[in-house]
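Asks: my questions are about this predicted structure, shown below with the sequence.
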Amino acid sequence: MISLQNKIILITGASSGIGTACARIFAEAGAKLILAARRWELLQQLRDVLKQEFKAEVHLLQLDVRDRVAVESAISNLPDAWSEIDILINNAGLSRGLDKLHEGSFQDWEEMIDTNIKGLLYLTRYVVPGMVKRDRGHIVNLGSIAGHQTYPSGNVYCATKAAVKAISEGLKQDLLGTAIRVTSVDPGMVETEFSNVRFHGDDERAKKVYQGVKPLTPEDIADVIFFCTTRSPHVNINEVILMPVDQASATLVNRRS
């Protein structure tokens, strides 16, 4: 098992959900955290909690991963003490809408493509060259069961997560011959802000997604990511698909009530 003491870990989408859960588990392990998100106040609150509970060293980036120039600036202007990133966790992502393709919202499409694909590419493009130069590092991409199985009205979201799967596989191939590892963690149902965001803040509709089901938690996903990043250096866990016991596929869910 690799020690993460003083390793520098960059987590996007860190202000809530899986990103926050990752920040906590890595802080407890003694890692130094670069936390990136759009919501500055939530980032500051998280930093204060991590410092109080774990005495963690934390560097904050208010960042929209869709903005390529902002991503380039954020990475190139990291203080020297924070510039050698050991683990990149591309967690920022979202789903918008649940419309049939021929009735879909162009704005929803663009937001998903810009965040889930282009944002992940931007971070990867600006962080990985440093890893290659140092011949060490690990990229963890947050995919989804939706990248493996398309479901009705999932069209563009499923396409973006299929892209994450392809990008992860391609990156692993491109890094062959280096000591850098690449992992895609692809969950099924996880209770986060995901459904609330998908339904544009409709809390009642979001709650129905998880009704009668015990979904995965952000902590479950963070635990799997932590496991993948702490294996022996010669071990690369390429892909992990995990779902709650009450889910058998993207569309098959056992609802108990």
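Replies: Yep, it's here. Numbering: from 1, shown residues only.
Asks: going forward, measure contacts between C-alpha atoms and count neighbours the same way
Replies: Fine.
Asks: what about the strands in this structure?
Replies: For the chain, the strands defined by DSSP state E cover 8-12, 32-37, 58-62, 87-90, 138-142, 181-187, 239-242.
Asks: alongside the first one, take a look at this:
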Amino acid sequence: MVRFGKLFFIFILVFSCLGAFALETQLDVLAGGFYNYSNVFAGSAKYQKVINYNYYDFDGDYRVAYNASGGSLGCDLFFNSGPFGLYFRAGLMGVSGVNRTAGGETVQLDNTEVHFNAFYDFGGVYALNVNTYISVCAAPAVSMLFVNSEYRDLKNIYISRETIDSLFGVGVTADIYAKLRYKYFVAAAGCAASFYPLTLVTSADSSIDYSTNIRDTMAYNLRPYVSIGFTFKEHTALNIAPAN
């Protein structure tokens, strides 16, 4: 949480410095909640199968979907009343559980542990003003995501099953959202879709024998959200006195 706050503060500071070179800056600061669905839709893992009392290694599909929800902070910064600006979003979330296919078995598991799960998106934004109060925004961004889920059988005194599934991804995000603005109040609702071609996936299950080295993985992420916040405007006058 401390790192998240520092990153957000640095972002505001950098944007403020950039705004000092413009005649007018408009900063929309937004906080809200979201539902998050992360899906590793491609991946392979080795697992063992017993045939006629002999052990054989096979390549099998690995798929996992994470269900999560959380809160986010974000900023949109525009210069000189232009439609193009800078875009930043960051959020913390809790994973409720996963639906995973590995080792030839599909299971649905609750998350019984508390972990740090987060996303960061940074890029540009284009705002189309429909009228004085409503605008439609499109934001392409570079994205980073981390989600993790662990399950332990808490119903028995002796733990009979332990699992872990974690995803770290780097990719791109497209965020489409609408803004409602009234004076210094602003609200937004939309959906961000992310694609992660660069992923690091770890998985293990004490009840299923398969390798923890998950290969050839790719993932996507969907994040519908609502948020509210405030608009801060600053006018900078540049006065240059003529030489005497």
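Replies: Alright, I've got the coordinates. In this text the structure is predicted, and so the values were computed from the model without any measurement.
Asks: and the TM-score between them?
Replies: Here the TM-score for the pair of chains, by TM-score structural alignment, normalised by the length of structure 2, is 0.24; 122 aligned residues with a C-alpha RMSD of 6.9 Å.
Asks: any idea which of the strands of structure 1 is most buried?
Replies: With neighbours taken as mean count of other C-alpha atoms under 10 Å, the strands of structure 1 reach their highest mean count in strand 8-12, at a mean of 26.
Asks: now for it, which elements pack on it?
Replies: Packing contacts for strand 8-12 of structure 1, counted by 3 or more C-alpha pairs under 8 Å, 6 or more residues apart in numbering; DSSP states H and E, involve helix 17-28, strand 32-37, strand 87-90.
Asks: nearest to M112 of structure 1, of these?
Replies: strand 87-90 (14.3 Å; C-alpha to C-alpha).
Asks: skip ahead from the strand ranked longest in structure 2 and say which helix or strand is next.
Replies: If you go by DSSP E, structure 2 has its longest strand at strand 24-51. Going down the chain from strand 24-51 of structure 2, the next helix or strand is strand 54-61, by DSSP states H and E.
Asks: helices or strands up against that following strand?
Replies: strand 24-51, strand 84-102.
Asks: make TSV out of the ones you listed and add distance to T163 of structure 2 and mean neighbour count.
Replies: Output for these, formatted as TSV (distance: least, C-alpha to C-alpha, whole Å; neighbours: other C-alpha atoms under 10 Å):
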stretch	distance to T163 of structure 2	mean neighbour count
strand 24-51	15	18
strand 84-102	11	21
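Asks: of all those strands, which lies closest to G71 of structure 2?
Replies: Per C-alpha to C-alpha, nearest to G71 of structure 2 of these: strand 24-51, 4.3 Å.
Asks: tell me, what residue is most central in structure 2?
Replies: By C-alpha atoms, centre = their mean, structure 2 has its centre lying nearest to F119, at 3.4 Å.
Asks: gap between it and I51 of structure 2?
Replies: With the distance defined as C-alpha to C-alpha, to the nearest Å, F119 of structure 2 ends up 44 Å from I51 of structure 2.
Asks: and N155 of structure 1, how many neighbours does it have?
Replies: Residues lying near N155 of structure 1 (other C-alpha atoms under 10 Å) number 17.
Asks: ugh, wrong one, V224 of structure 1
Replies: Neighbourhood size, V224 of structure 1 [other C-alpha under 10 Å]: 14.
Asks: ok, it to V140 of structure 1 distance?
Replies: Counting by C-alpha to C-alpha, the gap from V224 of structure 1 to V140 of structure 1 is 11 Å.
Asks: joint contacts of those two?
Replies: In terms of C-alpha atoms under 8 Å, 6 or more residues apart in numbering, V224 of structure 1 and V140 are both contacted by the residues V185.
Asks: for the stretch 101-250 of structure 1, which segments are assigned as helices?
Replies: 106-112, 120-134, 155-174, 194-198, 203-209, 218-229 (DSSP state H, counting those that start in this stretch).
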